[in-house]
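Engineer: Got a sequence here, can you model it:
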Amino acid sequence: MRELAPILIANRGEIAARVARTAHGLGLSTVGVVTEADAGALHADATDMVVSIGSYLDMDELLRAARVAGARSVHPGYGFLSENAAFARAVRDAGLVWIGPPPEAIELMGDKGAAKEAAAAAGVPVVPSGDGAGFPVVVKAVAGGGGKGMRVVRAADELEAATAAAQREALSAFGDDRVIVEQYLERPRHIEIQVLADGHGNVVHLGERECSLQRRHQKVVEEAPSPVVSPQLRAEMGAAAVALVRACGYEGAGTVEFIATGDASEFFFLEMNTRLQVEHPVTELVYGLDLVEQQLRVAAGEELTLEQDLLAPLGHAVEARLYAEDPAGGFLPATGVVKVHALPDGEGVRVDTGIRAGSVVGTSYDPMLAKVVAYGPDRATALDRLDRALAQYAIAGVTTNAAFTRVLIGRDDVRAGEQDTGLLERVLEQLALPAPGDLLAAAVLAAAGTAHPAGPWRRALEDHGEARVADGVVTVGDQRWDGAAFAWSGDGFAYVTLDGVRRRYAIALEGEDVVYVFRDGHHLAVATHRPVRSGAGALAGSLEAPMPGTIWAVNVSNGDAVEEGDVLIVLESMKMELSITAPTAGVVEGLDLRAGDRVTLRQPLLAVVEAEA
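Structural biologist: Predicted structure coming up:
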């Protein structure tokens, strides 16, 4: 495999670091790329050389980076240009080895319509579409994935509007507004098959992954094997996946995705991902293989040494995607600086991450911070280990979905394996729990500086009222904690005793005004003062930005009369749009923003003032 090195990793974050780890383990050197927004990122330090680029989506920039660093191959990771046939061709045309499938296979499988036809021709079951699809149906982008450009339609009179919306989103996300219409299965499972193919005609599958726990068509928790797939069904689904791989002339690692009935007795082709998947670690753990190593060996022209009859899952693995988002705030993106970063330990726990203490989490890229994976001899043990790992994984400074995910995997139906792609959406209100009150008390003690200050300590806390510490008692509003004690333990952690119970917290201070506290997956940021506001912020009832991002559109001006529900501003962040609407009828005041302006979380935007009679 020496002819592959140095390997340019055309990606960022945890996947770039993960690819580099395997390459280095094989004795191969790597080249990383970073944008200005990623200056000082962990993945840059994970590679042997680094080249600055303007964008991870700029093919010319990536090829220039490969050229100046003397790279001999390119690994695209996942996302960005990993499924871009034009980039694969450009890499090959530049005389470099493309560590991925042939451009023709990427092109074929990247077109959902053509991929479906190829699957049907290969004898793979497909979902009815077109005139044969009765309501409900799903409209989805031909060129897309990850839930972008997708709408579920339950009645004929909704189809036109849903199609137009899907096309707009698809054009924005993929530069292609083509969509297809298929029958929508109620409460299906999402089950995918991992495949490997070499350039010598050998193809094997590595069983299935269950990916049914999703929100907005984005996977949240994945596992291998599926709790409902029998060895016989695994063989049937695997054979179907292998047939498709052979039919499209595939090489390398890929995933054939299916939707299935609740008991998985029937399954239908959904799409094929012509790259490594985010959830690939669960397959690696139960099959004892390194999929990146297999990719590199195939790219180097080696034959697969795996025999299908000898491949079977051993044990169980579950992965949780750790996102920078606020479940209690509608899952809006969270930003900030990682103040404390401490990985969980314990048997069977693996963490793939692209952050560390000091990392800046912004809105320029995907909000996934890490993949937390747990392995065990059985499913129950794997879930228990994952729950503990999420509780131990301390990230202070940025709100995450850790506590939310812990509640999700603790549900009786999830523990019983009774999940489907709509389960999470149906039970959302039961999962987004508020942070425990003791986090607020711990933040107050950290701000006070000691458990027993010489005199009473008090300060106004934004959103919480007045806080006070005196004689070992903490009060915030009408809340009270007795027997309070506080002691730093080093490395950003402290022991806090409240009402006779001592717990360990990750705590970070930002100057004298902001305290970040983390415990058991819960995160809280407390501002210990009320800032003086001007402009829109000085007006009663001013509307604030619910997430950091960019102003996409401003539909009103100061002095305009608006009605309740009118869309005033459209905010965009991480490819998600949010409309700021008028809470009541009135007149717009305090607006000083234009399209293209950047706004921070809770920044005052404007106010709608009730018109005088």
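
Engineer: use CA for all of it now, contacts and neighbours both
Structural biologist: OK.

Engineer: Hmm, residue 350 is touching residue 370, no?
Structural biologist: No: using Cα atoms under 8 Å, residue 350 is not in contact with residue 370, being 10.3 Å away.

Engineer: For the spatially most central residue of the chain, list the residues it contacts.
Structural biologist: Geometric centre of the chain, nearest residue: residue 368, 3.7 Å, by Cα atoms, centre = their mean. When the contact criterion is Cα atoms under 8 Å, 6 or more residues apart in numbering, the partners of residue 368 are 321-324.

Engineer: Which of these has the largest number of neighbours?
Structural biologist: residue 324 (25 neighbours; other Cα atoms under 10 Å).

Engineer: Let's see this one next, to set against the first:
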Amino acid sequence: MFTTVLVANRGEIARRVIRTLRALGIRSVAVYSDADAGAPHVREADVAVRLGPAPATQSYLDIGAVLRAARETGAQAIHPGYGFLSENAAFARACADAGIVFVGPGPEALEVMGDKIRAKTQVEARSVPTVPGFSAAGLTDDEVVARAAQAGFPLLVKPSAGGGGKGMQIVRDAAALPDALVTARRIAAAAFGDDTLLLERLIERPRHIEVQVLADAHGTIVHLGERECTLQRRHQKVIEEAPSPIIDAATRARLGEAACAAAASVDYRGAGTVEFLVAADRPDEFFFIEMNTRLQVEHPVTELVTGVDLVAEQLRVAAGEPLAFAQDDVRLTGHAIEARVYAEAPERGFLPATGDVLRWQAAPDVRTDAGVETGSTITADYDPMIAKVIAAGADRAEALDRLDAALAGTVVLGVDTNIAFLRGLLAQVAVRAGDLDTGLIDRLPAPGPATPTPAALQAAAEARHHIRDGTPRQTAGLGASHESRGVWERLPGWRIGGQREAHRVLLRGDDGAVHEVEVTVAGVTAPDVPRSGHDPAAPASALAEVDADGAVWVHAGGRAWRLQPVTRRAAMAQRHAAIERATGALDPELRAPMPGTVVAVHVADGAPVASGDRLVTIEAMKMEHAVTAPHDGVARIHVAVGTQVRRDEVLADVRAQADREEPHD
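Structural biologist: This next block holds a predicted model:
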């Protein structure tokens, strides 16, 4: 066995691999970019080496930098995790050339299974069932149309290289095929540098079933049962579970046999996942779609139902050891379900979110693989997944209940997450019944902002009042100090004629409504607020934190809320605007959906605009977001090109006529 292993990754998967290395007594080496200098995985490893600047191309994807770090620290092997270099055949070869073991399959397996067309041909030779279809490589568009007519519609057009659903086009008739080919090729060339296409029969209402395999260098290949990964949004997995609620023992054996045959076709080594499509109305019929030649994000559910540490098995196989168990030794016990927690705002179209994690608290009694902690910063440089919450039970119903409770008890304050969306998804009747297909989430109504609960409002109001009137908390997200505040802001509720007994705080929620909350003032002495950031005066079930913009983040009732304090003047202006605008018109104030930079202003201040006209474009998370006029009117622009804007900052407003009475900032 190795004595030193470098983990060529970051976040939760780096921490998870380091955990097993520590359990095996193996010295761990972490690598990091400048953006991750203070990340948990850096601190938890025995040794940490800087790779380079924040962009992945200059750090985690820099093969030369990773190999230098391995040589400098004496690492005998490199575990790539998933993503980044985990399926890079050139990296696997470079490791071999440097005399360092790549914890994964050989370069040939990576190359074959990384090409959907080659992979399909390879496994067909081993009698693995594949989706009927054909490769468009070397065919003209006319020839593709002719072959498609023979294959029959509907068809799925997809890039041969890459994954994640990028470039996939559904074509239901011959007339739509030419445009679909153009679109799929353009996206494939941009995303993968290869515009080769594959056309396959579209399986309606499919389920996504994958099988975990392990193979050693001594001829043994075993499978560890299947995972149900059907709950996806835009081809990205959201919830995964093991075993599948629709796969019986006989079908499981057939799936496992096919998965092992696929692995054998490329002389596979280590842990891998073979993915299949299963028709929702015919679960005994399955088709190979691809093989992931690495550890999967969802591997914990398999570990919980089999008791096998997949990372430990990867390391043993990479060290040349035989698997310690045979197929007959594998037993599936109970049920496990995993939810991916992302830094994103579902009510804002699932936009990725950034910011400081003011408070992180994992739920007790379940497995949580997290890449963050209190004080972490979520940047736009990497994938927005910040944690995985995994629950197990004696059966599926118990596992679902435990996962929902665990999500309710997972606290993330300071950054938007999809936790409330996940809990709503788990509560769906079809999900509870196991009646799933890959389009289920996309058919659900778009999530909208929820009205904050009384408990959340009370906790936010009390936290804000104590920050204003007491000794401020010097946490990562706190703004101005007590000394810099005006004298009137520091008074604990005084007014002419004496002290009032209550203080009223106005808070605007993400639903746009302004809520007035009364906070009782006890005595004239400002309360002693601890420096930890938690307000003891808040309801017992609530936690509150204040960020750099003065917004209060509250966890109450199993979900998080962001509430922005507003002045009475601002609240009155909002009410007047609501009264003045035409019935049914949208809010005239146009706000930034997330922090970003203004890269374009499309109209002059005071110019007439029509509904749908672009007013301002901001760049955030490496994407451009155009802010458009909600209705006809006169535009007032509040920002300029280059302005750094905060989330919810007003960028512009459109009113029926120019407001000449009030000054314009």
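
Engineer: Could I get the TM-score for this pair?
Structural biologist: The TM-score (TM-score structural alignment, normalised by the length of the first structure) is 0.87; 584 aligned residues with a Cα RMSD of 3.3 Å.

Engineer: Could you pull out the strands in the stretch 51-200 of the second structure for me?
Structural biologist: 77-79, 101-102, 133-135, 155-159, 169-171, 197-201 (DSSP state E, counting those that start in this stretch).

Engineer: JSON lines please, covering those strands and showing mean neighbour count and distance to residue 273 of the second structure.
Structural biologist: As requested, the strands of the stretch 51-200 of the second structure are exported to JSON lines (neighbours: other Cα atoms under 10 Å; distance: least, Cα to Cα, whole Å):
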{"stretch": "strand 77-79", "mean neighbour count": "25", "distance to residue 273 of the second structure": "17"}
{"stretch": "strand 101-102", "mean neighbour count": "22", "distance to residue 273 of the second structure": "18"}
{"stretch": "strand 133-135", "mean neighbour count": "19", "distance to residue 273 of the second structure": "22"}
{"stretch": "strand 155-159", "mean neighbour count": "25", "distance to residue 273 of the second structure": "20"}
{"stretch": "strand 169-171", "mean neighbour count": "20", "distance to residue 273 of the second structure": "24"}
{"stretch": "strand 197-201", "mean neighbour count": "22", "distance to residue 273 of the second structure": "21"}
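
Engineer: Which one of those lies nearest to residue 60 of the second structure?
Structural biologist: Smallest distance to residue 60 of the second structure across those (Cα to Cα): 12.6 Å, for strand 77-79.

Engineer: what's the matching range in the second structure for the longest strand along the first structure?
Structural biologist: Determined from DSSP state E, the single longest strand within the first structure is strand 203-215. Under TM-score structural alignment, strand 203-215 of the first structure corresponds to residues 221-233 of the second structure.

Engineer: same thing with stretch 289-307 of the first structure?
Structural biologist: Going by TM-score structural alignment: stretch 289-307 of the first structure matches residues 308-326.

Engineer: List the contacts of that stretch.
Structural biologist: 1-2, 17, 20-21, 24, 101-104, 214-218, 220, 222, 269-271, 299, 302-303.

Engineer: Enumerate the positions of it that are buried.
Structural biologist: By 16 or more other Cα atoms under 10 Å, the buried positions in stretch 308-326 of the second structure come out as 310-311, 313-319, 322-323.

Engineer: about what we covered before: just tell me what the residue nearest to the centre of the first structure corresponds to in the second structure.
Structural biologist: Aligned partner of residue 368 of the first structure by TM-score structural alignment: residue 385.

Engineer: now residue 260 of the first structure
Structural biologist: That one, residue 260 of the first structure, aligns with residue 278 by TM-score structural alignment.
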